[in-house]
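Enquirer: coords below, sequence missing:
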């Protein structure tokens, strides 16, 4: 079965779009990085290394230290799909990230985004 195109897309090519989306709504790159690190377990330094290495999304999530145990609290619709119902594990992780960045851009408080 052919892989979805996003799986082989470099994370570094999408990352600036996350930043732009947040900054258009007066949020910051630091907040985006916080969300990504919270979700994946990467440190700030390790995140930057992944970006510089231009790894694809599949590798990015495969090499992630540990998915946050609170990801089960991420619910809702992104790109027309309920994130909690997406069967493909990698696609669900990517959509979790999309959902968190979307919540940031919509002005949601960081405590709520990080499910604290």
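Expert: That came in fine, so what should we check first? Note that the structure is a prediction, hence the values are computed from the model and not measured.

Enquirer: C-alpha from now on. contacts and neighbour counts both.
Expert: Noted.

Enquirer: same for the host helix or strand of residue 13, what does it pack against?
Expert: Here residue 13 sits within helix 11-24, counting by DSSP states H and E. Contacts defined by 3 or more C-alpha pairs under 8 Å, 6 or more residues apart in numbering; DSSP states H and E place helix 11-24 against helix 29-40, helix 44-53, helix 89-105.

Enquirer: what's the first helix or strand after the longest one?
Expert: Scanning forward in sequence from helix 89-105 by DSSP H and E, the next helix or strand is helix 110-113.

Enquirer: now for that following helix, which elements pack on it?
Expert: Using 3+ C-alpha pairs under 8 Å, 6+ apart, helix 110-113 sits against helix 89-105.

Enquirer: pasting the second one now:
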């Protein structure tokens, strides 16, 4: 495949978009369809790239879990029961209960924030 001596945006149709080259996808920079196909196949079949993407997603999820400790926690529960006798008497019992629990960790000494900062490099080092 011949390689040009110079690369020009005008050859690729990006004359007016020179300032937007960062937002353009990689397909914009390649003219040859065969090269585009090869790059597409390489990206789809690249297991290392796929694993790296999964590790980044995992690290982001772990970071969100760590960050969630800084916010209030709400827990709720409810239950109910009904009982009666088999003889058809009118004596029945109905019981209902509900509960709500709220908790919040006041970070007076910034320990949660420091814990979050210390974990961030470990999470993103994968």
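Expert: Yes, it's here. Model, not experiment: these values are computed from the prediction.

Enquirer: work out the TM-score between the chains.
Expert: Overlay of the two chains. TM-score (TM-score structural alignment, normalised by the length of the first structure): 0.24; 42 aligned residues with a C-alpha RMSD of 4.0 Å.

Enquirer: the helices and strands packed on helix 11-24 of the first structure: which one's closest to residue 62 of the first structure?
Expert: Nearest to residue 62 of the first structure among those is helix 89-105 (8.8 Å), distances taken as C-alpha to C-alpha.

Enquirer: buried sites along the closest one?
Expert: For helix 89-105 of the first structure, the neighbour count (16 or more other C-alpha atoms under 10 Å) marks 90-105 as buried.

Enquirer: quick check, nearest of these to residue 31 of the first structure?
Expert: Taking these together and measuring to residue 31 of the first structure by C-alpha to C-alpha, the closest member is residue 104, at 8.1 Å.

Enquirer: what sits against the closest residue to the closest one other than its chain neighbours?
Expert: With sequence-adjacent residues excluded and distances taken as C-alpha to C-alpha, 6 or more residues apart in numbering, residue 104 of the first structure is closest to residue 22, at 6.5 Å. With contact set as C-alpha atoms under 8 Å, 6 or more residues apart in numbering, residue 22 of the first structure has these partners: 28, 29, 32, 101, 104, 105.

Enquirer: likewise for residue 52 of the first structure?
Expert: Counting by C-alpha under 8 Å, 6+ apart, residue 52 of the first structure has contacts residue 12.

Enquirer: for residue 11 of the first structure, see how far away it is.
Expert: In this view, residue 52 of the first structure and residue 11 of the first structure are 10 Å apart by C-alpha to C-alpha, to the nearest Å.

Enquirer: ok, the residue nearest to residue 104 of the first structure to residue 60 of the first structure distance?
Expert: 21 Å.

Enquirer: now residue 40 of the first structure
Expert: From residue 40 of the first structure to residue 60 of the first structure the distance is 9 Å (C-alpha to C-alpha).

Enquirer: and for residue 30 of the first structure?
Expert: 19 Å.

Enquirer: between those two, which one's more packed in?
Expert: residue 60 (22 against 11; other C-alpha atoms under 10 Å).

Enquirer: thinking that one is in contact with residue 12, fair?
Expert: No: taking contacts as C-alpha atoms under 8 Å, residue 60 of the first structure lies outside contact range of residue 12: 9.8 Å.

Enquirer: and for the two, which residues touch both?
Expert: Joint contacts of residue 60 of the first structure and residue 12 (C-alpha under 8 Å, 6+ apart) are residue 50.

Enquirer: hmm, back to that, what's the angle from the helix holding residue 13 of the first structure to helix 44-53?
Expert: Between helix 11-24 of the first structure and helix 44-53, the angle comes out at 120 degrees (axes from the mean of the first three to the mean of the last three C-alpha atoms, to 10 degrees).
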